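Enquirer: based on what follows, work out the 3D shape:
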Amino acid sequence: MKAFIEDYLKENNAYFESVSEYIFNHPETRFEEYKSAAFLAEACENQGFTVEHNVANIDTAFVATYGSGKPVIGFLGEFDALSGLGQKPNEVSYQPTENDNGHGCGHNLLGAGSFAAACAVKKYLEKNDLPGTVKFYGCPGEEGGSGKTFMVREGVFEGLDIALTWHPSPSNSIMSLSSLANYQVYFRFKGTASHAANSPHLGRSALDAVELMNMGVNYLREHVIEDARIHYAVTNTGGTSPNVVQANAEVLYLIRAPKLDEVDSIYKRICKIAEGAALMTETDVSIDFDKACSNYVPNRELEEVLHEKFVETGVEPYTEEEKSFAENIWNTLTDGEKSSFVNVMKGFGYVGDEKEFEGKYLSDSISPYQASEQVLKGSTDVGDVSWVVPTAQLTSATSVLGTTLHSWQMTSQGLTTIAHKGMFRAAQSMALTGLEMVTNPQRLERVQQEFQAFRKKNNYFNPIPQHIKPSKFKKD
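Expert: Modelled structure (predicted):
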């Protein structure tokens, strides 16, 4: 099985790299990934999958299916980019592109790698005339949109036996940590415009309300749990004229905590602060829920299988040219990024210390697996999938040690041979894990038993209200 998958991926290496390249060269932000989604969906059809478009009433979401019967193996693919991270690829200096968008989180690799894994499993089932179904999920809007949470709300993942996915990073490890649940909410204030010098007493400043709200929330930070995170962006200052009392202003809050009930509690307190700011300024406030996601629930049985296949796959040696490029990227990092590179990797499930990396700039080994009760200080909409389907994730080294996500360095490395080696490493590991579930029903049963035991003790509710629709990225 391993030889078959390895040979298949090598034979189709150029094809899957071209998929990654297309997505990289057409960077689109959340729920506007029209070119990338259409390209990937057509690629699935060309590979013999049947594609359902516009799933969950999202233009850029799709599901590609091959086969029939049990088990049903799902691979999650992403392809959205980030605003402000346009960068020429394969460069060791900051060189922004005319297109402001860029794949600073490696989703061109994520989508292409999961697609490659799905194709490899399909080919094996086909070649060996085995029962089973493989599904590739085109999941848009992970960056600030919680696309998968909307998809879960609409039942898109029903019937899956397991879900597998991965994420690019500097580490080779199982992503065994939970994540932070979150709410994203707009607070919109409306006041009264007036001449700021001639008749300021007649004006009621919405911008003052935003500033007072932000000040109140800053005082709240001392009185929330340690693992909570509260971020905000002022998305409408009311204009650029200081001689006008601003009648409209808006602030967007992202509230995170380890559990949804903790997020909800903090959210309600922030709503009270917003209402207080409106009272103080004699303005009106409207609160508009934008999106949310749940914490990630690791399935330990499935993680053990994924790690086993990850170790079997191993790390292909790096060339001297790749090592030289890596050193040049390393030299662009700040002292803080260099000194904390291991801590970043530990957030992705890495177990160990920096000793194994002495004199190196790339991870060339697979981290031992250790189930962790710690919480990743970030969020992912994979969390909601993990509440309805047994789910496991790995991270594969596609970038230089110390590279942070959402940086120009991450974008620059998105088409390197280093990145594509990591992509195929992830694809092979996930494909072998999926096939293990097909050929070894006892292991699949253990995975299912763990999931069912968890759900018996933990109820799930989708955190996005039914009337909320996905929101596209708003530029200034």
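
Enquirer: from here on, just use CA atoms for contacts and neighbour counts.
Expert: Will do.

Enquirer: what about Asn182, neighbour count?
Expert: Using other C-alpha atoms under 10 Å, Asn182 has 32 neighbouring residues.

Enquirer: alongside the first, I'd like the structure of this one:
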Amino acid sequence: MKSFVETYLKNHRDYFASVSKYIYEHPETRFEEYQSAAFLAAECEKQGFTVERNVANMKTAFVASYGTGDPVIGFLGEYDALSGLGQKPNALKCEPDGKENGHGCGHNLLGTGAFAAACAMKNYLEKNKLKGTVKFFGCPGEEGGSGKTFMVREGVFDHVDIALTWHPAPINAIMSLSSLANYQVYFRFKGTPSHAANTPHLGRSALDAVELMNVAVNYLREHVIEEARIHYAITNSGGVSPNVVQANAEVLYLIRAPKISDVDRIYQRICKIAQGAALMTETDVSIHFDKACSNYIPNRHLEKILYDQFVETGVETFTDKEMAFAKQMWNTLSNEEKTNFLDMAKGFGYHGDGKEFEGKYLADTISPYVPSQEILKGSTDVGDVSWVVPTAQLSCATAVLGTSLHSWQMTAQGLTSIANKGMIRAAQALALTGLHILQNPADLQKIKEEFEQFKKENPYKCPIPQDVKPSKLKK
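Expert: Predicted structure coming up:
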């Protein structure tokens, strides 16, 4: 089994690198991944999958399926980019490439690696005439859109036995941490315009309301749980004319905490602050729920199997050229990034003191698997999938140690041979895990027992209200 998957991925390495390259060169933000989704769905069809498009009423979501019967193994793929991170690939300095968007979170690799895993497993089933179903989920809008949460709400993952995915990173590990749940909400203030000099007393400033709200929320930070995070961006300041009292203004809040219940409590307090700001300025406020996602729930038995297959896959050696490039990229990092890179690594599941990285710029080991009760200080819509399907994910080294996600350095490394090696390693570990589950029903039973026990004690409720629709990125 290992030999088959390894050989298949080795023989098709250039093909999958070309798929990743296409997505990299067509960076599109949430729910506008028209070219990337269409391309990837078409490639699925070329590989023998049956594709259902426009899943969950989203034009850039799709599900590719192969096979019949149980178990149903799902691979989660992403392909959305980030605004403002257009970057020349392989460059050793911040050098925009003329594109507004860029793959600063490596989703060109993530989506392609999950696709490669699905293809490897599909070919194994086909060659050996085995029953079972492989599904590749084309999931849009992870960055600020919670596309998978919308898909969960619409029942897309019903009848899936396990879900597997991965994330590009500077290290190799099982991502065993939970994550922060979140709400994303717009607060829109409406006031009264007036001449700011001649008749300021007749105006009611919506921008004043936004500013007062932000100040009050900043005071709130002292009085929320330590793990919470509250971010905001003013998305409409009311125009560019300072001599007009701004009649319309808007602020977008992203509220994070370990559990949805924690998020909701903070959200309710922020709503009161918004109403207070409107009262102080004699403006009106309307609240528009944009999206949400739940915290990630690891399945420990599935994680252990994924880890074993990851170790079985191993880590490729790096060439002198790759190591020289890595050293140059390392030198573009700030002293703080170099000093604190282990903190970031722990968020990806790393356990250790970092001694194995001394004198190195690339991770060439796999971190021991240690189930963690700590919380990743970030959010992912994989969280909602994990509430309805037993889920596990790994991180695989595709970038230099210390590389931050959502940075120009991450974008610059997205097409390197280092990145492609990590992508293929991740695909192999995922495919082998899927095949192990298919051929070992006793392990699947243990995974399901763990999951059912969690569900019994923690009933799931989708955090996105039924009337909320996916929203594109405001530009």
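
Enquirer: ends of stretch 239-258 of structure 2, what's the gap?
Expert: According to C-alpha to C-alpha, to the nearest Å, stretch 239-258 of structure 2 extends 37 Å from its N-terminal end residue to its C-terminal end residue.

Enquirer: what of stretch 310-327 of structure 1?
Expert: From the first residue to the last, stretch 310-327 of structure 1 extends over 26 Å; the measure is C-alpha to C-alpha.

Enquirer: in that stretch, what's buried?
Expert: Within stretch 310-327 of structure 1, the residues that count as buried by 16 or more other C-alpha atoms under 10 Å are 310-311, 313-315, 322-323, 325-327.

Enquirer: same check, this time on stretch 195-211 of structure 1
Expert: 196, 203-211.

Enquirer: quick check, distance from that stretch to the centre of its chain.
Expert: In this view, stretch 195-211 of structure 1 has its centroid 40 Å away from the chain centroid, taken as C-alpha atoms, centre = their mean, to the nearest Å.

Enquirer: same question for stretch 50-67 of structure 1.
Expert: Centroid displacement of stretch 50-67 of structure 1 relative to its chain, using C-alpha atoms, centre = their mean, is 19 Å.

Enquirer: what about the helices in the stretch 101-250 of structure 2?
Expert: 107-128, 142-145, 147-153, 206-220 (DSSP state H, counting those that start in this stretch).

Enquirer: what sits against Leu180 of structure 2?
Expert: Residues counted as contacts of Leu180 of structure 2 (C-alpha atoms under 8 Å, 6 or more residues apart in numbering) are 256-259, 294-296, 375-380.

Enquirer: okay, Ser83 of structure 2 and Gly102 of structure 2: tell me how far apart.
Expert: Distance of Ser83 of structure 2 to Gly102 of structure 2, computed by C-alpha to C-alpha: 7 Å.

Enquirer: correction: the previous question concerned Ser261 of structure 2.
Expert: Using C-alpha to C-alpha, one gets 34 Å for the distance from Ser261 of structure 2 to Gly102 of structure 2.

Enquirer: these two: who's more crowded?
Expert: Taking neighbours as other C-alpha under 10 Å, Ser261 of structure 2 and Gly102 compare with Gly102 leading, 34 against 14.

Enquirer: verify the contact between that one and Asp80 for me.
Expert: No - the pair Gly102 of structure 2 / Asp80 is not scored as a contact, 9.0 Å apart, by C-alpha atoms under 8 Å.

Enquirer: now do the shared contacts for the two.
Expert: When C-alpha under 8 Å, 6+ apart defines a contact, the residues bordering Gly102 of structure 2 and Asp80 alike are 27-28.

Enquirer: quick one on the thing from earlier: and the helices of the stretch 101-250 of structure 2 as TSV, adding distance to Glu358 of structure 2?
Expert: Output for the helices of the stretch 101-250 of structure 2, formatted as TSV (distance: least, C-alpha to C-alpha, whole Å):
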stretch	distance to Glu358 of structure 2
helix 107-128	27
helix 142-145	33
helix 147-153	38
helix 206-220	40
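
Enquirer: Asp100 of structure 1 maps to what in structure 2?
Expert: Mapped onto structure 2 by TM-score structural alignment, Asp100 of structure 1 lines up with Glu100.

Enquirer: how many neighbours does its match have?
Expert: Other residues close to Glu100 of structure 2 by other C-alpha under 10 Å number 15.

Enquirer: could you check how far it is from Gly67 of structure 2?
Expert: 40 Å.

Enquirer: do the same with Lys2 of structure 2
Expert: Summarising the geometry, the distance separating Lys2 of structure 2 from Gly67 of structure 2, computed by C-alpha to C-alpha, is 20 Å.

Enquirer: of the two, who's got more company?
Expert: Ranked by neighbour count (other C-alpha under 10 Å), Lys2 of structure 2 and Gly67 place Gly67 first, with 18 against 15.

Enquirer: tell me which of the helices of the stretch 101-250 of structure 2 lies nearest to Ile230 of structure 2.
Expert: Nearest to Ile230 of structure 2, of all the helices of the stretch 101-250 of structure 2, is helix 206-220, at 8.4 Å by C-alpha to C-alpha.

Enquirer: hang on, the match of Asp100 of structure 1 packs against Gly86?
Expert: Yes - in terms of C-alpha under 8 Å, Glu100 of structure 2 counts as a neighbour of Gly86; the distance is 5.2 Å.
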